[in-house]
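A.B. asks: Have a look at this prediction, sequence included:
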Amino acid sequence: MVISGRDRKKSKIKNVIFLTLTIMLSLVVVTSVYAYFEYKQGVKEAMELTDKLDIPNEEVEFKGVEDSIGNVNILLLGVDARGSESSRSDTIMIFQYEPETGTSKIVSIMRDTYVEIPGYNKQKINAAHALGGAELVRETIKENFDIDVQYYATIDFSGFSHLIDTTFPDGIQVEVENEMSKNIGLTLYPGAQKLNGKELLGYVRFRHDSQNDFGRVERQQEVMSQIADEVTSIKGITKIPNMIGTIQPFINTNIDNQTIMSVGTEFVSDDTNIENLRIPIDGSFTSKTYDGVGEVLDPDLKENREVLQKFLNQNPA
């Protein structure tokens, strides 16, 4: 049988297509296997450390609400002693990632913000975690600012320190403005430098200067941006599975591994400039003192609610 030139050309094209698909499929399989083993290795390394630290992994009921336009909204909580009923949240943030635009945003809610805590009357917002955990913090944010979040991630200070050392062994670069020492268990001196986990924890917790809690919130947002830069510039996409495995044992969260992997990979692929907002905003609150509560920031809730909803692209009906 004589094979025409046209048939030979068709056969060649089919072979090229078959070879291309085979290569693509092989890459997917290899990448998946690599990601799995990198993730498991990260978990193994972190679990060895968390077992020594005796960091608990408690069950948390969290009735998060999915964003109506597809954004990923995560409630980030830093607490004094995870697992303790009396642990107030020292840090309250909302992290938002917009998959369509690659935009990342962080909202810091001042811990002394005076709000209505459902079932407990008006108190500082940081009391919500002590009274009802991450779920009550979510309900409090919804009650006062009409903002829904779908996910939460809680980390205690010991976990934060070791997480930084494990994930970023060379430290995180920051600019220390002034000497810092009061109530942080160490002394930090002015200047640009890389801080290890314990030092970085002291840096983000320090509030005994002229800016008190406001300076502390600015430093927290600065560190979040620096961590994002470290992830994208040093670790890269190939390190994401290992990093996720490393981080996971240190936090309590309801984010499933598939979502973490997907968002993490997209986040690293995009420009990591992070937009920041602090609540209450300047000029929208008064400093007051209430019996049994102490000094608080009493906000104009209507103004702050509108600003926060606009910033996070949430416009409840």
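C.D. replies: Happy to help now that I have it. Only a predicted model underlies this, so the values are computations on that prediction, with no experimental measurement involved.
A.B. asks: Going by C-alpha atoms from here, please, whenever you check contacts or count neighbours.
C.D. replies: Will do.
A.B. asks: in the stretch 151-300 of the chain, which spans are strands?
C.D. replies: In the stretch 151-300 of the chain, the segments counted as strands under DSSP state E, counting those that start in this stretch are 151-156, 172-176, 191-195, 252-253, 274-279, 285-290, 294-299.
A.B. asks: Can you add mean neighbour count and give those strands back as TSV?
C.D. replies: Shown next, in TSV, are the strands of the stretch 151-300 of the chain (neighbours: other CA atoms under 10 Å):
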stretch	mean neighbour count
strand 151-156	22
strand 172-176	17
strand 191-195	15
strand 252-253	21
strand 274-279	18
strand 285-290	12
strand 294-299	18
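A.B. asks: Please identify which of those is closest to Arg8.
C.D. replies: strand 274-279 (55.2 Å; CA to CA).
A.B. asks: packing partners for the closest one?
C.D. replies: Using 3 or more CA pairs under 8 Å, 6 or more residues apart in numbering; DSSP states H and E, the elements in contact with strand 274-279 are strand 103-109, helix 212-230, helix 301-311.
A.B. asks: Generate JSON lines for those, with distance to Leu188 as supplementary columns.
C.D. replies: Formatted as JSON lines, the helices and strands packed on strand 274-279 follow (distance: least, CA to CA, whole Å):
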{"stretch": "strand 103-109", "distance to Leu188": "24"}
{"stretch": "helix 212-230", "distance to Leu188": "14"}
{"stretch": "helix 301-311", "distance to Leu188": "34"}
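A.B. asks: just to revisit the earlier point, is it possible to export the strands of the stretch 151-300 of the chain to TSV including distance to Val137?
C.D. replies: Shown next, in TSV, are those (distance: least, CA to CA, whole Å):
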stretch	distance to Val137
strand 151-156	10
strand 172-176	29
strand 191-195	30
strand 252-253	14
strand 274-279	15
strand 285-290	20
strand 294-299	17
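A.B. asks: hold the first one in mind and look at this next one:
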Amino acid sequence: MKFFRKHKKRKIVGIIILAVVLLIVGIYGSIVWMFYKDTVGVVSKDEVDPKAEKVKIAEEDQKDKDVFNVLLVGTDSRDPNSDKGRSDSMMLVSFNKKQNKSTVISFMRDTLVDIDGYGRSRLGHTYAYGGVGLTINTLNQTYGLDIQNYVTISFDNLVNVIDEIGGVEVYISEEEAEYYRKNGMPDIVAGDVTLTGSQALAHARNRTLGSDFERTRRQRSVMYGIYRKIMSEKDISALLPLINYCVTQVETNMSVTEIYNMAKEVLSTEDLKMQQACAPQDGTYTPIVYEGMDVLEIDVDANKKMIEDLLY
């Protein structure tokens, strides 16, 4: 009887432990499902419907196993009735672990491109037509890329991320500093300045000074500010909580583990070379009017070569 009672007790404890484990797995699984249920998956090219509301990402062979590419898409939600659903910024964030270099390339929204199912139009229209999947497929087709992963973030959520890391340092020109002092930021000076989330957002959104190329430069400077801030910490133990927070502010088809492992690899790289560019590059485009739209007609081959040289 004693053995039976002991065995019965162990059985009850085992059932309780199993129930707790199943509960945890169930909760975690629900959270993961909620997080990933709306993400855009990768499928073979013959399964892609370019007219779908959410176009799938067409599978591409990785060009170099040492180069990892992610598309960062920023959306501006200030006026939901104006330019609704269109991407405000598109940046390729790349890491070449063999050559110890990271690259950020901005893609101009007004670039005239061929879009599957829609003909020729602005690159910026792809997000409205078919979401991030159509944007990625168009960039891959136009520039010979192998993008399979993405992160989308609204500028409003970007404010939260920047405040979470304690602000970002960016370079502010004399012209920019004067403009900001007259428009709600009286203490801003020229030079390397630490900006809060809302200040960095105003800087990235600035459409008044310079061309659209200048605006994308400002957006890249904010992204580099975030990157430099994280790199300066070099604290791997603090990385996971930060990533866990950031994934609540974005949409991505990458898992937390994938993001953590990539970030850890970048952080552990010594003498990392950082570079940035814009596509199309100077001298490789012509401003034209196409079907009533002001667009940039580009030298595709020249820009393909520029991107390949930077990434590989």
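C.D. replies: Perfect, I can see it now. Remember, predicted model here, so these are calculated numbers, not experimental data.
A.B. asks: Do you know the score for how well these two fit?
C.D. replies: Overlay of the two chains. TM-score (TM-score structural alignment, normalised by the length of the second structure): 0.74; 254 aligned residues with a CA RMSD of 2.7 Å.
A.B. asks: about what we covered before: can you tell me which of the strands of the stretch 151-300 of the first structure is nearest to Ile164 of the first structure?
C.D. replies: Between Ile164 of the first structure and those, the tightest spacing by CA to CA is seen for strand 172-176, at 8.1 Å.
A.B. asks: Would you mind giving the residues in the second structure matched to that closest one?
C.D. replies: Under TM-score structural alignment, strand 172-176 of the first structure corresponds to residues 168-172 of the second structure.
A.B. asks: Can you tell me which of the helices and strands packed on strand 274-279 of the first structure is packed in deepest?
C.D. replies: Across those, averaging neighbours per residue (mean count of other CA atoms under 10 Å) puts strand 103-109 on top, at a mean of 20.
A.B. asks: how much does the following helix or strand past it stray from the second structure?
C.D. replies: For strand 103-109 of the first structure, the following helix or strand on the C-terminal side (DSSP states H and E) is strand 114-116. Here strand 114-116 of the first structure, set against the second structure after superposition, deviates by a mean of 1.1 Å using mean CA distance after the TM-score superposition for the first structure.
A.B. asks: Contacts made by strand 114-116 of the first structure with the rest, please.
C.D. replies: Applying CA atoms under 8 Å, 6 or more residues apart in numbering, the external contacts of strand 114-116 of the first structure come out as Lys122, Gln123, Lys124, Ile125, Thr140, Glu143, Asn144, Val296, Leu297, Asp298, Pro299.
A.B. asks: Spit out the contact partners of the aligned partner of the fifth one in the second structure.
C.D. replies: For Thr140 of the first structure, the aligned position in the second structure is Thr138, judged by TM-score structural alignment. When contacts are counted by CA under 8 Å, 6+ apart, Thr138 of the second structure touches Val113, Asp114, Ile115, Asp116, Leu123, Thr126.
A.B. asks: and Thr138 of the second structure, what element?
C.D. replies: helix 126-143.
A.B. asks: tell me which residues in that helix are buried?
C.D. replies: 126-140, 142-143 (16 or more other CA atoms under 10 Å).
A.B. asks: do the same with stretch 74-85 of the first structure
C.D. replies: Applying 16+ other CA under 10 Å to stretch 74-85 of the first structure flags Ile74, Leu75, Leu76, Leu77, Gly78, Val79, Asp80, Ala81, Arg82 as buried.
A.B. asks: Which of the three states applies to the fifth one?
C.D. replies: When you say that, I think you mean Gly78 of the first structure. strand (DSSP: H, G, I helix; E, B strand; the rest coil).
A.B. asks: how about it, what's its match in the second structure?
C.D. replies: Applying TM-score structural alignment, one finds that Gly78 of the first structure aligns to Gly74 in the second structure.
A.B. asks: Pretty sure that match sits against Ser87.
C.D. replies: Yes: assessed by CA atoms under 8 Å, Gly74 of the second structure is found in contact with Ser87 at 6.1 Å.
A.B. asks: dump the residue contacts of Arg278 of the first structure.
C.D. replies: With contact set as CA under 8 Å, 6+ apart, Arg278 of the first structure has these partners: Val107, Ser108, Ile109, Met110, Val217.
A.B. asks: ignore the last one, Met47 of the first structure
C.D. replies: Pro249.
A.B. asks: and what of Glu139 of the first structure?
C.D. replies: Ile117, Pro118.
A.B. asks: same check, this time on the one 3 residues further on
C.D. replies: Contact analysis of Lys142 of the first structure by CA under 8 Å, 6+ apart lists Asp148.
A.B. asks: gap between it and Ile74 of the first structure?
C.D. replies: Counting by CA to CA, to the nearest Å, the gap between Lys142 of the first structure and Ile74 of the first structure amounts to 13 Å.
A.B. asks: and what of Ser104 of the first structure?
C.D. replies: Ser104 of the first structure sits 11 Å away from Ile74 of the first structure, going by CA to CA.
A.B. asks: Mutual contacts of those two, please.
C.D. replies: The contact sets of Ser104 of the first structure and Ile74 overlap at Phe95, Gln96 (CA under 8 Å, 6+ apart).
A.B. asks: got a list of contacts for stretch 243-250 of the second structure?
C.D. replies: Outside stretch 243-250 of the second structure, the residues that touch it by CA under 8 Å, 6+ apart are Val151, Thr152, Ile153, Ser154, Asn157, Leu158, Asn160, Val161, Val256, Ile259, Tyr260.
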